[in-house]
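J.: kindly return the folded structure for what I paste below:
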Amino acid sequence: MIITWEAAVLALGAGLMIATVTTPVGVSGAVFLLPVQLSVLHVPSPAVTPTNLLFNVVAGPGGLLRFRAQGGLAGPLTRMLLIGTLPGVVLGAVIRVFAVPGPRVFRLIVAIVLLPLGLWLCVRALWPAPPSTTGRPLPGRAIIALAVAAGTIGGIYGIGGGSLLGPILAGRGVPITQLAPAVLASTFLTSIAGAATYVVLAATTSGTIAPDWALGLLSGLGGLIGGYVGARLQPHLPERVLRLLLGVLATALATLYAVQAATF
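T.: Below is the predicted model of the structure:
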């Protein structure tokens, strides 16, 4: 696909701005890049999903390099998330291609995923739970099961699952400084697996399944820069403000896609 310079600048700028805001809490930003890909850049469905996964692949190292320098990548949480999300994202890619190819169904899935996520982030930002009510940390098997579910949804939706895992684990008392690097690492590696699955499916299945390489790489380049900046800013940014911003954006996008799914 040949793109105009306006689309190239928009993809680069959107990736940079979104990743700068979302990386400090471990979210790659693909969850918020999706409506830009669909409604502004007009990436067809289901090719929009592997395009978003390609964004994660290119953008991920920016934040990860900074988190690694801060010593945040080592630990059992990263390993447990990878054990669950890697097979989950492959399953989600297969479901996306063969079970939910229509744009109306896809918009409804977007709304279902984003609405509870957005409301959860808003509530936790405005009314933080006291330490005594955050609950005990989840056992390892529960974290792996949660990672499988998040990876599957991420494979369908093109987000790697990080935006789902982050708020749930944070609500169970996992510190953001520990959570963000682990979730971002999981998103990065599962996005590689998911994007590769879509490439294989594109070679064996008819339809617009392969990623839009130009837009994915350009938005990913912006995300690469923004991710490094966001990870570097993490120690200096108030967590409540970031959570509230993410919650408001997610809730607004969920509402938009729910209306579109109901009217088109």
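J.: contacts and neighbour counts: CA atoms only from here.
T.: Noted.
J.: and the residue nearest to residue 47 when sequence neighbours are not counted, which of the three is it?
T.: In space, residue 47 comes closest to residue 209 once its chain neighbours are excluded; the distance is 4.5 Å by Cα to Cα, 6 or more residues apart in numbering. Assigned state for residue 209: coil (three-state reduction, DSSP: H, G, I helix; E, B strand; the rest coil).
J.: and residue 209, how far from residue 263?
T.: For residue 209, the distance to residue 263 equals 25 Å [Cα to Cα, to the nearest Å].
J.: tell me which of these two has more neighbours.
T.: Between residue 209 and residue 263, counted using other Cα atoms under 10 Å, the more crowded position is residue 209 (24 against 8).
J.: I'd assumed residue 43 was in contact with that one.
T.: No - contact criterion Cα atoms under 8 Å: residue 209 and residue 43 do not qualify, at 10.7 Å.
J.: residues touching the closest residue to residue 97 other than its chain neighbours, list them.
T.: The shortest distance from residue 97 to any non-neighbouring residue, by Cα to Cα, 6+ apart, is to residue 46 (6.8 Å). Residue 46 makes contact with 96-97, 101-103, 208-209, according to Cα atoms under 8 Å, 6 or more residues apart in numbering.
J.: and those, which of them are in strands?
T.: If you go by DSSP state E, the contacts of residue 46 have nothing in strands.
J.: please generate a structure for the following sequence too, so the two can be compared:
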Amino acid sequence: MISGLLAFAAGLLIATVTTPVGVSGAVFLLPVQLSVLHVPSPAVTPTNLLFNVVAGPGALLRFRRTGGRAGPLTRLLLIGTVPGVLLGAIIRVFAVPGPRVFRLVVAAVLLPLGVWLCLRAARPAAAPGPARPLPDRLVVVLGVGAGAIGGIYGIGGGSLLGPILAGRGIPMAQLAPAVLTSTFLTSVVGAAGYGVLALITTGDIAPDWRLGLLCGAGGLVGGYLGAHLQPHLPERALRFLLGGLAAALAVLYIVQALT
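T.: As a prediction, this is how the structure comes out:
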């Protein structure tokens, strides 16, 4: 009973905070599932993907009502993330890469990027200029990398894509729906992939359905609330929030890797 309430509350609170900047919250839910809810590894990965699948429609429905829809950026991301998540699931089941190296590499990317976004947002004249789109091929490559990481660790990939794309000046109103749509559809494919792998391999790689669904139910409500809040938050505040989340995640991963 208590674990169920904690799962719902964690999904609700995390999704409410992270959805406005296009992050599903799975990346912050992962340590909660491991340390508080005691979901074993590698089952924690498909459980986190299940959270994304259940939680995603809440935010996407709200964004759709406010005009946030799939566009060219979403399609480019999906071209990369869908095959990427299948590759990541295979790597997770058969290669089992160590989390320490992963955490240090992600921290090395996110910490300077997060600090830079915060400093840029904190300046009085920090209003972003016109977007400087990345080449289509580079967006696809980033999608493959984010999808693979999502498949291995169940974090969705939005926590990586969001800061990188925001750094190119893409408005949050465009960025958040695109990244969350990519995270949702990629998680559907990834969860299905783990389901198939569970049938043909040994080991505990099936999700914890109860906790995944409860976390997802909280995320469904929190995602809707977060998407509702986004239009009422200034662009500068959203960029500061995204930078702060990226830096906080990097510090968390450094601490976990060194302890």
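J.: TM-score for these two?
T.: Here the superposed chains carry a TM-score of 0.91, computed using TM-score structural alignment, normalised by the length of the second structure; 252 aligned residues with a Cα RMSD of 1.8 Å.
J.: sorry, back to before: which residue in the second structure lines up with the residue nearest to residue 47 of the first structure?
T.: Using TM-score structural alignment as the criterion, residue 209 of the first structure maps onto residue 205 of the second structure.
J.: contacting residues around its match?
T.: Contact analysis of residue 205 of the second structure by Cα under 8 Å, 6+ apart lists 41-43, 46, 93, 194, 197-198.
J.: so stretch 3-10 of the second structure aligns onto which residues of the first structure?
T.: Against the first structure, stretch 3-10 of the second structure falls on residues 7-14 (TM-score structural alignment).
J.: quick one: that stretch to the second structure mean distance?
T.: Once superposed with the second structure, the aligned residues differ from stretch 7-14 of the first structure by a mean of 0.5 Å; criterion: mean Cα distance after the TM-score superposition for the first structure.
J.: and that stretch, what's buried?
T.: Under the neighbour-count criterion of 16 or more other Cα atoms under 10 Å, stretch 7-14 of the first structure has 8, 10-14 buried.
J.: now stretch 25-37 of the second structure
T.: Within stretch 25-37 of the second structure, the residues that count as buried by 16+ other Cα under 10 Å are 25-33, 37.
J.: kindly report the same for stretch 115-128 of the first structure.
T.: In stretch 115-128 of the first structure, counting by 16+ other Cα under 10 Å, buried: 115-122, 124-125.
J.: which strand or helix spans the residue nearest to residue 97 of the first structure?
T.: Using DSSP states H and E, residue 46 of the first structure maps to neither a helix nor a strand.
J.: before we move on, back to that, quick one: buried ones out of the contacts of residue 46 of the first structure?
T.: Buried among the contacts of residue 46 of the first structure (16+ other Cα under 10 Å): 96-97, 101, 103, 209.
J.: and of those, the nearest to residue 61 of the first structure?
T.: Proximity of these to residue 61 of the first structure (Cα to Cα) peaks at residue 209, which lies at 24.9 Å.
J.: can you tell me the SS state at residue 127 of the second structure?
T.: Three-state call for residue 127 of the second structure (three-state DSSP): coil.
J.: just to check, it is in contact with residue 238?
T.: No - between residue 127 of the second structure and residue 238 there is no contact under Cα under 8 Å: 11.4 Å.
J.: need the helices for the second structure, in chain order.
T.: Using DSSP state H, the helices found in the second structure span residues 2-18, 26-35, 44-65, 72-94, 99-122, 136-153, 158-166, 172-200, 209-229, 235-258.
J.: quick revisit: so between residue 127 and residue 238 of the second structure, which is more surrounded?
T.: Using other Cα under 10 Å, the more surrounded residue of residue 127 of the second structure and residue 238 is residue 238, with 22 against 14.
J.: contact partners for the more buried one?
T.: 20-21, 172, 230.
J.: so which of the residues you listed comes closest to residue 152 of the second structure?
T.: When the contacts of residue 238 of the second structure are ranked by distance to residue 152 of the second structure (Cα to Cα), residue 21 comes first, at 22.8 Å.
J.: residue in the first structure matching the closest one?
T.: By TM-score structural alignment, residue 21 of the second structure lines up with residue 25.
J.: what's the closest non-adjacent residue to its match?
T.: Leaving aside its chain neighbours, residue 25 of the first structure sits nearest to residue 180 (5.2 Å; criterion: Cα to Cα, 6+ apart).
J.: so how many other residues sit close to residue 258 of the second structure?
T.: Neighbours of residue 258 of the second structure under the rule other Cα under 10 Å: 9.
J.: next one: it from residue 99 of the second structure, what distance?
T.: 11 Å.
J.: next one: residue 233 of the second structure from residue 241 of the second structure, what distance?
T.: 10 Å.
J.: of these two, give the one with the bigger neighbour count.
T.: Between residue 233 of the second structure and residue 241, counted using other Cα under 10 Å, residue 241 has the larger neighbour count: 20 against 11.
J.: you'd agree that one is up against residue 22?
T.: No - using Cα under 8 Å, residue 241 of the second structure makes no contact with residue 22, being 10.9 Å away.
J.: return the residue of the first structure aligned against residue 142 of the second structure.
T.: Residue pairing (TM-score structural alignment): residue 142 of the second structure is matched to residue 146 of the first structure.
J.: tell me the contacts of its match?
T.: Going by Cα under 8 Å, 6+ apart, the list of residues near residue 146 of the first structure reads 84, 165.
J.: repeat that for 6 Å
T.: Under the criterion of Cα atoms under 6 Å, 6 or more residues apart in numbering, the contact list for residue 146 of the first structure is empty.
J.: what about it, distance to residue 111 of the first structure?
T.: 20 Å.
J.: what of residue 247 of the first structure?
T.: 13 Å.
J.: what does the residue nearest to residue 25 of the first structure correspond to in the second structure?
T.: Matched to the second structure by TM-score structural alignment, residue 180 of the first structure sits across from residue 176.
J.: ok, now how distant is its match from residue 157 of the second structure?
T.: On the measure of Cα to Cα, residue 176 of the second structure and residue 157 of the second structure end up 13 Å apart.
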